[in-house]
Structure formats: structure tokens, C-alpha cells
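mind folding the following:
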Amino acid sequence: MATWFVTGASRGIGAEIARAALARGNDVVVAVRNPERVPDDLKKSARVYAVPLDVTDNNSIPAAVDAAVERFGGIDVLVNNAGRGLLGALEEVTDAEARSLFDLNVFGLINVTRAVLPGMRKQGAGKLVHLGSRSGFEGEPGVSLYSASKFAVAGISEALSVELAPFGIQSMVVEPGVFRTDFLDSSSLSVAAHRMTEYDGTPAHVTLDWIDEANHAQLGDPVKGAALIVEAASAAKLPTHLYVGRDTLERLDVKYQQVQADLAPWREKSAATAHDDAA
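Just a heads-up that it's a prediction; the model follows:
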């Protein structure tokens, strides 16, 4: 049995991860902006503890972590799930919109991780599970800033998997595709306030217009996806990346092909940029 700390667990994939972890006999801390919104089935369990947490409020993070440690004695698995999306061509997105997105998706994750690490280092063990995205290994039109935030999550997680290994702490980034949750609702997904007609009919707005037909009709089953995430996080050794969803696997194949196509004509010239005296 382990203690899980799951951010953004009041609904969607976060709530399903909490349920799956609970079903495996773990204690679960659900860290949410409003504990009143935690689903009733989670509230009723004596092994679930809801704590208020806004990951963009640095002052609330230590209190939430301290409350979890006081209740269960420590945190074994941190799931950085809190986040949201942002739609719009890069030119349409304001600086304020971009910074607000990064405050949640990137800096919130960084600051919660920082708060949990001292306890994990002290106990000589711990697991970090960061919710990235399919858009975190492939930049997609209409979601450039969201992709950028999830590329950042992947980079952070990869670095931490090596950086924290001497302390017995593992790190994994989960890169899911589209799952049938509320993520495409306005409560989780923002659209750039300024829409430019110049982008109508281009890939950026095709993505924007796709949302209405895709919402609540996504391919992935969040219950199955969460079960896989919890299974992987419960293993003795975490994968560095956990790719979740049929669409993620399809796009990963496309990414591999793109890398090879970009590399082939330039490989020799790239290698030739070394100093002539290099071994």
C-alpha cells in the first residue's frame, strides 16, 4: 500500500486515477481547488483525503503537502494531473493567455514537485507521474502554446528521471491521446479571445472547429486509461514515457517517420560540423 497525491482529481482523468489507485488498496490524497466538488464515491472512502489546492498559488502548496503527510505519514506517488488546454493560432494568443497557461501546466507542476521532493528524498523512495499529452511530442496546429507547455512537462520529467535516481525517486511522463472526459469543455479548455479571420480554413482553425464535434465523442476510455496509468505507476520500475491511447500510438509512428525524413538528408553534414581534430 502506498500514499498517492493526485492534483486536479475532482473530475476527468484525475478522478479516475484516484479511483484506480484506491481500488488497488492505496491511500489517496485528492488535491483540488474546491474539495466540495470531489465525487461522492471518493468522499465516502476513509482512505481518501481531500485537501484544497490551487497549484498556481504557491502559498497553498506547502499546506496541502503538509496536510497529506500529517494524515498518511508521507507521499509515495505524486500525480501532477492539474492542467488545462488553450486553442488558437500562435498569433491569436495573447501574452497574458500564454502565461496563464504556463502558470498552471508548467510552473504549477514544478512547484508541487518541489514541495514533495524533500519528503521523498528523506524516505529514499518516491514516484513522480506527470500528465503530459500526445501534443507533448508532436506540435499540432491550433494548439501551439498547449503543445509547448506539454513539451516542457516531458523535458522536465525526462531530466528528473536521471536527476533524482540517486535518491531512489523515479519520474514518468504520461502522454495520452484524446479521452472522453470534460477536457474539451470550456471549464478545461480556453480559446484565444481574439480570432483572426485570416486563419479561417487553415489547419489552426480546422482544429478549433473540430472541438464541438469531438467533445464527449473522443476515442479513449478514461477508466481504462487511468487503470493503465496506475498499473504502470505501481510497477517496480517506471517507464520514462507512458504512451496511452490508440491515437497516441498512431501519431508516434508519424513522429518517428518525420524524424527519419528530417535526419536522412542532413546527417552527414550535421556530423561534419565537428572540429577537424575531433576524434
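
contacts and neighbour counts: CA atoms only from here.
Fine.

now name the helix or strand holding residue 149.
helix 144-163 (DSSP states H and E).

and that helix, which residues are buried?
For helix 144-163, a neighbour-count test (16 or more other C-alpha atoms under 10 Å) marks 144-154, 156-158, 160-161 as buried.

which residues does that helix contact?
85-90, 98, 101-102, 105-106, 130-133, 135-140, 169-173, 240 (C-alpha atoms under 8 Å, 6 or more residues apart in numbering).

check stretch 87-95 too.
Contact partners of stretch 87-95, identified using C-alpha under 8 Å, 6+ apart, comprise 141-146, 189-196, 199, 204-205, 208.

which of the contacts of helix 144-163 count as buried?
85-89, 98, 101-102, 105-106, 130-133, 135-140, 169-173, 240.

show me what counts as buried in stretch 117-132.
Residues of stretch 117-132 classed as buried by neighbour count (16+ other C-alpha under 10 Å): 117, 119-120, 125-132.

what is the nearest of these to residue 264?
Closest to residue 264 out of these is residue 132 (28.8 Å), distances taken as C-alpha to C-alpha.

residue 74 in helix, strand or coil?
Following DSSP: H, G, I helix; E, B strand; the rest coil, we place residue 74 in the coil state.

and it, how many residues sit next to it?
Residue 74: 21 surrounding residues under other C-alpha atoms under 10 Å.

isn't it up against residue 28?
No. The criterion here is C-alpha atoms under 8 Å, and residue 74 misses it with residue 28 at 11.2 Å.

any shared contact partners between those two?
residue 3.

mind listing the strands for the stretch 51-200 of the chain?
Remark: strands assigned in the stretch 51-200 of the chain by DSSP state E, counting those that start in this stretch are 77-80, 85-87, 126-131, 169-176, 189-191.

now render the ones you listed as CSV, adding distance to residue 4.
Converted to CSV, the strands of the stretch 51-200 of the chain look like this (distance: least, C-alpha to C-alpha, whole Å):
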stretch, distance to residue 4
strand 77-80, 5
strand 85-87, 24
strand 126-131, 9
strand 169-176, 14
strand 189-191, 26
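
nearest to residue 44, out of the ones you listed?
strand 77-80 (21.3 Å).

ok now that closest one, how far from the chain's centre?
Its chain's C-alpha centre and that of strand 77-80 lie 10 Å apart, by C-alpha atoms, centre = their mean, to the nearest Å.

alongside the first, I'd like the structure of this one:
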Amino acid sequence: MTEKENMTEKKVWFITGAGRGMGTDIAKAALAAGHAVVATGRNPERVAQAVGESEDLLAVKLDVTDSNDAADAIQAAVDRFGRIDVIVNNAGNFYAGFFEEITPEDFRTQIETTMFGPMNVTRAALPVLRAQRSGLVVTISSTAGIAGGEFLTAYAASKFGVEGWAESLAPEIAPFGIRTMIVEPGFFRTELLTPESTSYAASTIEDYAERTEQTVTAWQGMNGQQGGDPAKLADTLIQLAELDEPPLRFAAGADAVGVFETRAKQLQDQADAHRELSSHLAHDDA
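Okay, here's the model as predicted:
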């Protein structure tokens, strides 16, 4: 049996941002479950070192902001394994700060990585998945894609964008046997709040100075103390990917469930608050 024929016995996972953090955990979990993994990152040597040696591992260079890189990485996956079954859009970073203090360049960089990045990878992968008439596109979003908050304007904007894109993509590709799943983690003990992943806007406006100092201090103190276990989330994603009907959204963590519930109540309350006024906006002849 050739290597490509053997792929009918296992799934092929294509994971972005696999050089560290949650991406590494997902890659390890997929390998442990007996799947093949295409683990990608800007430095493939670092990716291979982080994930560990395996005959079922292919480490590939991928900068998700580069559409040519995305196309090349997808082709490398198909050349090696013959197919792709699960795409995990995980690569990300975090530009934090008050909106007035985040530079336009940093705001755009945030959007390029965490919104356009998943789009670049998925656009490159969809022809393969359509030809197979199967596949699952998993996008790691955030509770910041459900509810915004101060210091999150750039990050939440990108995650709200990802949520709308993935939800709208779902019915477009469902007729081809392709599913989408949006994962909204709460606070997990990943590397998102490390200096390597998080960039804080320079404090330049006195009106925000005290709140900036308090927020940065609190978040830096939270790094490494988050309650969620990324290895457990990785194992859970493997289980969800096996379902015939994966959920459109998955609240990852008890805190994420709380955000979902609070947001649902807020929307209902907002709908009720001015229901009569909202309901009298039609043309008189309608």
C-alpha cells in the first residue's frame, strides 16, 4: 500500500501557527489520534522541533498573510498525502490597546493576520476540499469575536470579521460536503499574552494613561495563569472533528459558555428595550 493509499485510513490535518502554543498542541493531539499532520509556520524547522518527529508529520513554511505561501503550503500537503481533511486556522497575534493609541498600521496588521490569514488559507484549500466533496474548516476565533471590550478594538474587529465570514461561508460550501466550525476559546494557558504574541500600543494620550497601566499590568500578571488547558482543548477538537455534524460554533471553556450566555441575554434585552419603536419603521402601505 502506498503512502497516499494509506491516507484512506486516517485523516490529514493542516494546521497553521503550529510552531508554538495551541497550534503545537493540536498537531500533537492529531498525531496521537493516528492522523497525518501538515504543521505550518513561518519557520518550519521550529515547527518540526515543537511538534516532534513522526512519519506522519510534514512541516511546511507558511506566512498566512501571504496568499502565495498559502497556495504553496496546500500544494505541498496534497503532494505528500494526497488529500486534506481538516483545516485548522489557528495562527494569530494580538495588538492590544485603546483605539486612539493603536496605530493604523498595527490595526491593519492585526486584521491581515487574524482575519485575512484564515481567508487566504481557506481560499487556497477549498478547490481541494470541493474536489473531494468533503472536509472541515476549523477557525480558532475567540470570545472577543462574541463580545468586544476595551483594549480589544483591533483584535475584536478581526475576530468579529472572522465570525461573520465563517458563518456565511458555511452554507456556501455545505452542498459540497464541507463543514465549518468556529471555536471561541476563553482564557487558555497559551502563549497569546507573551511578548512574542502580544504587542501593546504605546501610551501616548494622558486621558488613557492610568487605565493603560492598570490593564497591561493585569494582563501581564495573567500570562501563564489562565485557567484553560490547551492540551485538553486540542483533544476536544479531535473529537468534534469526528462528528458527522460538527457544531457551527463551539464555546471552549466554562468562561466562554458564560460569555455566550451573557451575550445572548444582552441581545434579547436590547431587542426588547425598544421593541415598539423598532417595530414601527415600515412604510405605511406595507
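
among the contacts of stretch 87-95 of structure 1, which ones are buried?
Buried, going by 16+ other C-alpha under 10 Å: 141-146, 190-192, 199, 204-205, 208, out of the contacts of stretch 87-95 of structure 1.

could you dump the residues you listed into a markdown table with distance to residue 112 of structure 1 added?
Shown next, in a markdown table, are those (distance: C-alpha to C-alpha, whole Å):
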| residue | distance to residue 112 of structure 1 |
| --- | --- |
| 141 | 30 |
| 142 | 29 |
| 143 | 25 |
| 144 | 25 |
| 145 | 21 |
| 146 | 20 |
| 190 | 23 |
| 191 | 26 |
| 192 | 27 |
| 199 | 37 |
| 204 | 32 |
| 205 | 34 |
| 208 | 31 |
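
pick the one among those residues closest to residue 52 of structure 1.
residue 190 (23.0 Å).

tell me which residues touch the alignment partner in structure 2 of the closest one, please.
Matched to structure 2 by TM-score structural alignment, residue 190 of structure 1 sits across from residue 199. The neighbours of residue 199 of structure 2, taking C-alpha under 8 Å, 6+ apart as the test, are 94-96.

now tabulate these in TSV and tack on distance to residue 3 of structure 2.
Shown next, in TSV, are those (distance: C-alpha to C-alpha, whole Å):
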residue	distance to residue 3 of structure 2
94	39
95	42
96	45
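
show me the subset of those that structure 1 keeps too.
Checked against structure 1 using both residues aligned by TM-score structural alignment, their matches' C-alpha atoms under 8 Å, the contacts of residue 199 of structure 2 keep these contacts: 94-96.

for residue 174 of structure 2, state which of the residues you listed is nearest.
Closest to residue 174 of structure 2, out of all of those and judged by C-alpha to C-alpha, is residue 94, at 31.1 Å.

do I have it right that that closest one meets residue 201?
No. Contact between residue 94 of structure 2 and residue 201 fails when scored by C-alpha under 8 Å: they sit 10.6 Å apart.

from residue 141 of structure 2, how far out is residue 155 of structure 2?
10 Å (C-alpha to C-alpha, to the nearest Å).

let me redo that: residue 109 of structure 2
On the measure of C-alpha to C-alpha, residue 109 of structure 2 and residue 141 of structure 2 end up 17 Å apart.

same deal with residue 70 of structure 2?
Distance from residue 70 of structure 2 to residue 141 of structure 2, by C-alpha to C-alpha: 19 Å.

pull the contacting residues for the residue nearest in space to the middle of structure 1.
Nearest residue to the geometric centre of structure 1 (C-alpha atoms, centre = their mean): residue 131, 1.9 Å. Taking C-alpha under 8 Å, 6+ apart, we find residue 131 of structure 1 in contact with 79-81, 153, 173-176.

please repeat the previous calculation with a cut-off of 7 Å.
80-81, 173-175 (C-alpha atoms under 7 Å, 6 or more residues apart in numbering).

list buried residues within those.
So, of these, 80-81, 173-175 end up buried under the neighbour-count rule (16+ other C-alpha under 10 Å).

ok, the residues you listed vs residue 35 of structure 1, which is closest?
Nearest member of these to residue 35 of structure 1, counting by C-alpha to C-alpha, is residue 81, at 15.8 Å.

what separation do you get for the equivalent of that closest one over in structure 2 and residue 266 of structure 2?
Alignment note (TM-score structural alignment): residue 81 of structure 1 maps to residue 90 of structure 2. Between residue 90 of structure 2 and residue 266 of structure 2 the computed distance is 29 Å (C-alpha to C-alpha).

ok so, going back, the residue nearest to the centre of structure 1 matches what in structure 2?
Counting by TM-score structural alignment, residue 131 of structure 1 corresponds to residue 140 in structure 2.

can you pull the contacts of the nearest residue to that match once chain neighbours are set aside?
Leaving aside its chain neighbours, residue 140 of structure 2 sits nearest to residue 183 (4.8 Å; criterion: C-alpha to C-alpha, 6 or more residues apart in numbering). Residues near residue 183 of structure 2 by C-alpha under 7 Å, 6+ apart: 139-142, 249-252.

now with 10 Å, please.
By C-alpha atoms under 10 Å, 6 or more residues apart in numbering, the residues touching residue 183 of structure 2 are 89-90, 138-143, 145, 163, 233, 237, 247-252, 256.

please tell me I have it right and residue 47 of structure 1 contacts residue 29.
Yes. Counting by C-alpha atoms under 10 Å, residue 29 is a contact partner of residue 47 of structure 1 at 8.4 Å.

contacts for stretch 246-266 of structure 2?
Contacts of stretch 246-266 of structure 2 (C-alpha under 10 Å, 6+ apart): 136, 138-144, 146-147, 163, 166-167, 170, 179-188, 227-230, 233, 236-237, 239-241, 268-272.

in structure 1, what residues pair with that stretch?
The alignment of stretch 246-266 of structure 2 onto structure 1 (TM-score structural alignment) covers residues 238-258.

try stretch 64-75 of structure 2
So stretch 64-75 of structure 2 is aligned with residues 55-66, judged by TM-score structural alignment.

and the matching stretch, what's buried?
55-56, 61-62, 64-66.

for stretch 39-48 of structure 1, same thing?
By neighbour count on 16+ other C-alpha under 10 Å, the buried set for stretch 39-48 of structure 1 is 42-43, 48.
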